[in-house]
Each structure stands twice: as C-alpha cells, then as structure tokens.
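Undergrad: pasting the structure only:
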C-alpha cells in the first residue's frame, strides 16, 4: 500500500470541477446477530454542501435511519476527526483503523473498522484511469475490507456487533447525472476472498467497469466480468444476483447472492438502492456484503 494514500483521509482540495467531491463509505454486517449498518459522508466543495446517512438494521428490518442531503460544507475530514449530524468519524490510524461514534435519543453506537484487506485503488487496478468512472465518478477510488467490532444501542437495548465490512474513500468529480445505471458487488467470504465489482452504464449507452478481487494473499486485477440481476417488480430492488469473473491469473470465479436487507437513498435526479446480501461461491463458501444499484430518474428499467 502506497503511503501517499493516507492523504485521502484528509482534505483534498478541488480542481475547479463544479462537482468536485470527496466521499467516505463504511458498512458492516454481523451474520450471527443479523445486525448491520450503512454509513456515508459526502463533501461537495464547490457547491458548499455535505451529506451523510446512517442506517442501522437487524433481522432484515430497519432500526434507525438518518439521511441528510444538504448540510453545510466543512473542511474537516476523518484524518483529524469530522463531526456531522450527530456522528463523529476519526481515522485513528489512517487507512487501517477508523472509529465511528453516533449519538441520538433513540440510537447510538461505537464501532471500529480495522483493516482486514488493505485499501487499494480500484480505478488503478482496473487500468482505466482515463475511462468513464475516472472522468465522472472519481479520480481515485480506494476500496478495502475490515473487521468491524463494537456495540449498538437502540432504545436502551445494547447489542454487540462483531462482523466484517467494506469501506471506501473517493476523491474527484461526482457526476451522478452522467450515469444511467450502475451495479456494485462487495462480498467478503469466509475463505478470505473478497471482490470489488462495479459496472456503470452511461447515458450514452457505454459500459465501463471498476474491478478487482482479493484472493486471500493480495489484490488481483479482474480481467472480465459477467453480471446478471433479477429485479423486483418496481425495477429497483434486486431479488437475485449472479456474477462471474476472471482474475489476472486466469482463474474463473462464480457467485450468486440473495438480499437480506434493502434501503433506498435519493440524490435528486438519481437514486441508490443498498442491499446487504448473502453471497455464495460455486463451492458453497458463504460471504456477506453490499450489493448496490443506482438509477437515473425517470427510471424505465434495464433491457438486460
């Protein structure tokens, strides 16, 4: 891991792009307690705005939700600790250990993301630094996995959380309106394998990927992906996912996924559907992680 990546835990000034932004995303799931969280921070420097969300869920149902889309911009970042809408995020050891605390009358938590697989730049691993994602979504997109430990208290009842999750750090333009649709899979498997696959379809009909996988020893480039989704009648929720991918060593991997929880997030003319899913490799190995889909409005469905 390049030490220079540590700077992305801090403020990265914009390059003049009107949609320049930084984002920080964290998720976690404990399959024993069926307990999880989705957390995101977004900073839009030239629009003078910040946004955040916190979703806590258990047994397939939401326990607590807070979404803020038009908060005042701040120069604070996780490197030194950022406080926003009742939440504090502090990269206590940049890239390797982040503590997130949250407090409200109905829900509070204290959770720590500790490095499992190190953060790597998925755009660079894809070898598409000049492609659609690099132009419209981010110049750098660091993704990695963590063990996640701590506790969540909901209306006076405390539950321990001991699970795994993904996190990412991105900096660059964030132009949702350039995307017609995208789909993302981030499973962490019991055998130590992890996968990062993102397919974006532009408004012009072009298709591009960010992709890499960890085989338990190192991050590997993914050379090819096939992805097939089955959607619910509303066209937004995913009922079943099937991904096949080939890594740089020529190994073929296949996995399916079923949803455990879903939630919809708005971004004005774009919406995201978060799913926490149970994944299964062809040999039966189980994993858990995010499956995310995004849709430009008005959404009219996918041909595939």
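TA: Received the coordinates, thanks. As the structure is a computational prediction, the values presented were derived from the model and not from experiment. Numbers count the residues shown, from 1 in each chain.
Undergrad: can we go C-alpha only for contacts and neighbour counts from here?
TA: OK.
Undergrad: Where does residue 220 sit: helix, strand or coil?
TA: What DSSP: H, G, I helix; E, B strand; the rest coil gives for residue 220 is strand.
Undergrad: quick one: contacts for it?
TA: Residues counted as contacts of residue 220 (Cα atoms under 8 Å, 6 or more residues apart in numbering) are 125, 212-214, 247-248.
Undergrad: can you check residue 22 too?
TA: 12, 42-44, 169-172.
Undergrad: do residue 290 as well
TA: 27, 166, 184-187, 274-277.
Undergrad: Could you rerun that using 7 Å?
TA: Contact partners of residue 290, counting by Cα atoms under 7 Å, 6 or more residues apart in numbering, are 185-187, 275-277.
Undergrad: thinking again about what came up before, so which of the contacts of residue 22 are in strands?
TA: Assigned to strands by DSSP state E, the following of the contacts of residue 22 qualify: 42-44, 169-172.
Undergrad: Of the contacts of residue 22, which is the nearest to residue 50?
TA: Residue 50 lies nearest to residue 43 out of the contacts of residue 22, by Cα to Cα, at 4.4 Å.
Undergrad: neighbours of residue 292, just the number please.
TA: 22 (other Cα atoms under 10 Å).
Undergrad: Tell me how far it lies from residue 72.
TA: Going from residue 292 to residue 72 by Cα to Cα, to the nearest Å gives 27 Å.
Undergrad: any chance you could map the strands in the stretch 151-300 of the chain?
TA: Using DSSP state E, counting those that start in this stretch, the strands found in the stretch 151-300 of the chain span residues 157-173, 179-189, 194-202, 207-214, 219-231, 238-247, 252-267, 270-281, 286-296.
Undergrad: this is the comparison structure:
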C-alpha cells in the first residue's frame, strides 16, 4: 500500500540571481512551478517513475474526513489507488488497488479520478467503487485478512478542492534550467497547497440500509509529486498537515534518511493568505502497544522568528504497509500509520493528519521507541 508524499522543499518559483551585481549563477538551485505541472508529465526512463496526486478533506464539527491518492507507475504497468474515509464513530472505509495503466495521460484509475479544473485554483475528486468497511481499522495491519473478513460496500465521492493559499514547493533545478538529479529515490519534484473543500461522500450500508452520507464543508491539503519513487528510500518520516481555518494552517515535516545526518525539517504556516516558511521544527509523540501514535507535541519556528507550539490527539487510525523485494531478494517492509488528528495551536482547534512512516526492522518500526 502507499501513502501521500512528505513535506515539500522550498516555496515556488524563486530568483536565480546573486548579490554581486545581479549576475546569474548557473549552478544555483531554484524551485520552479508552472501551471503545466498540474497535469501529468512525460515519464522518464526510471522503472519506478511515479506521478502522484493526493488530496485530503476534513470537517472539524463532525470529526470526519478522508484522503485520496493516485500514483501512476506507468513504467511498471499499474497505478496505486487509495481511498480512505474516516466515518463517524471511528469506523474507516478503505480501498487500495493496483489497476493496470498503459499511459500517464491522466489521473484516472480504479474508479478514482482527479481532475484539474483550473491550475492552482480548483481540482475535483470523484470516486465510484467499492470500499472495505472496517469497524476496527487496526485490522488493516494484515490487509489480506482485513479484506477477507470485512464487508465490501459501494462508495461514491464528489469533492471540490479550491485553493485558499499560494502554492508551496515545485521542481528544484539549476538556474540555467539543468535538471537536478534525484539522490534520495523519493521524488524529484513536490508541491502542496491548503484548500477549502466542499462536496459529498456516500458509503453504503452492508445490510442494505441508507448508509452514511457525509456532507463536507471543510478544509484540506493537496500535494503532487513526480519522479522516481521507492517508499524504502527514507528511514522514517513524520508528516503533519493541519488546518485551523482558511486563514491559519500549517504543514510540518521531519524526514530521517539514515546515516550520520540529522533529520531534515521543512514546512510552512499559512498566515492570512500568505505562507511563511518553517526553518526548524520538532515532532514528539506518545505511542500505544502497537507502536502507533496516540498524542503528539510539535514545535516550529518560521523565517520571521515566530514560534508555534502544537498539540495533537489521534481521532481515528489505520495502519498501512508497503512491501518490496530488492533485486538481491531482500524483503523490505514499510509501515505507514495514517491518523485523522485533532490539533490545538494558539488557542485554536483544528484537524488534519498525522502520517508516520517507518521502515520495519526486526519486526518493529525503526523510528518508534521499543516498549
């Protein structure tokens, strides 16, 4: 299974000039984002090329929400399609599939369609298909058993995402246009945006009743990435997108790539209608007996020297995994715990995700302290 992308790099298009008279430094790294990047790209030759779009949506009043992801792995002949809906009362409706694709022409596979209506302004999410209805979402730690022992029901989604913020991120490249080689195997370009979300999610009742209809009038975040992707390219990460209102939201990212390097931090805070870049952040969490996050404390400092302290409480959790066999026959397992989370910061209450990714080593997620 697979999940959204961790935090972006830098704000969108930046200048490529230096202070000594304005001469252009051709080796300087800038971040570029064009309206055409909202659409699919021509895949490069990498076998693991992945073009991914992810969108979430939450309603704080009802404490419900959802996220959706399509990852086109056209050079491998399939897409990764994920639908995850956090229903009232703690149930989760979930579907994952690898539908076959032969082109990278659209984000449309397995019944899930993501359409760009207006670049940087308006996207739609549509889904029509089945979902696995889980009274106990923790069963998805063993997906084969979970899909076999829980009912499959019909589901329809019609959501509109409209940007309430600037774009954040893009494609790093040299100032003279040369491409920057991806060295981490996770993506060569990535951007995000906070959104207002409206629409309807319907999940049928397994006994033929009226089912659950969720009228969404809330907030969310979307992201996109493209380039080579292995979920095992990082040791662990903590990704916290959160929304307090259309004038205050943030995303915090902490990524550990192993070795002697300290974890990399990034993110942004939406203040009014502008993003302020996060220059440092920390995420600490408490865990249950399965090593899944239950509560968290985060701190962030932005480039204007403002500091934020955030607390989070998990409302609903589903554990997912991704497995890959290397050319040498080594079995690799990645665990991703996807939690709808209630946040508090500066006296305001918000909602969003806490997504914790860990490589599993000796049967335990590597970034989680052993009990």
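TA: Perfect, thanks for sending it. Model, not experiment: these values are computed from the prediction.
Undergrad: follow-up on the earlier one: of the contacts of residue 290 of structure 1, which are reproduced in structure 2?
TA: Contacts conserved in structure 2 for those, using both residues aligned by TM-score structural alignment, their matches' Cα atoms under 7 Å: 185-187, 275-277.
Undergrad: Which pair of those spans the longest distance?
TA: 187 and 275 (11.4 Å).
Undergrad: So for these two, which residue has more residues nearby?
TA: Remark: of residue 187 of structure 1 and residue 275, residue 187 carries more neighbours, 29 against 24, as counted by other Cα under 10 Å.
Undergrad: Now do the helices in the stretch 101-250 of structure 2.
TA: In the stretch 101-250 of structure 2, the helices defined using DSSP state H, counting those that start in this stretch lie at 143-149.
Undergrad: The stretch 1-150 of structure 1: strands as residue ranges?
TA: With DSSP E, counting those that start in this stretch as the criterion, the stretch 1-150 of structure 1 has strands spanning 20-30, 35-44, 49-58, 61-72, 82-84, 87-93, 97-103, 107-121, 140-154.
Undergrad: any idea which of those strands is most buried?
TA: Among those, ranked by average contacts under mean count of other Cα atoms under 10 Å, first place goes to strand 20-30 (a mean of 24).
Undergrad: what span of structure 2 lines up against it?
TA: Following TM-score structural alignment, the aligned partner range for strand 20-30 of structure 1 in structure 2 is 49-59.
Undergrad: One more: stretch 142-150 of structure 1?
TA: Across structure 2, the stretch matching stretch 142-150 of structure 1 (TM-score structural alignment) is residues 191-199.
Undergrad: Tell me roughly how far the matching stretch lies from structure 1 on average.
TA: Comparison of stretch 191-199 of structure 2 with structure 1 after fitting gives an average deviation of 0.7 Å (mean Cα distance after the TM-score superposition for structure 1).
Undergrad: Switch the contacts of residue 290 of structure 1 over to CSV; also include distance to residue 106 of structure 1.
TA: As requested, these are exported to CSV (distance: Cα to Cα, whole Å):
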residue, distance to residue 106 of structure 1
185, 31
186, 30
187, 30
275, 24
276, 23
277, 26
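Undergrad: ok, residues contacting stretch 141-156 of structure 1?
TA: Outside stretch 141-156 of structure 1, the residues that touch it by Cα under 7 Å, 6+ apart are 28, 106-123, 158-171.
Undergrad: mind listing what residue 51 of structure 1 touches?
TA: By Cα under 7 Å, 6+ apart, the contact set of residue 51 of structure 1 is 41-43, 68-71.
Undergrad: Try it again at 10 Å.
TA: 23, 40-44, 67-73, 84-85 (Cα atoms under 10 Å, 6 or more residues apart in numbering).
Undergrad: Spatially, which two of the ones in strands among the contacts of residue 22 of structure 1 are the most separated?
TA: The span of those, defined through Cα to Cα, is set by 44 and 169 at 14.2 Å.
Undergrad: quick one: what's aligned to residue 227 of structure 2 in structure 1?
TA: Per TM-score structural alignment, residue 227 of structure 2 is aligned with residue 172.
Undergrad: In contact with that match, which residues are there?
TA: Residue 172 of structure 1 touches 12-15, 17, 19-23, 44, 133-141, counting by Cα under 10 Å, 6+ apart.
Undergrad: Kindly report the same for residue 65 of structure 1.
TA: Listed by Cα under 10 Å, 6+ apart, the contact set of residue 65 of structure 1 reads 37-38, 53-57, 107, 263.
Undergrad: Right, I'll leave it there.
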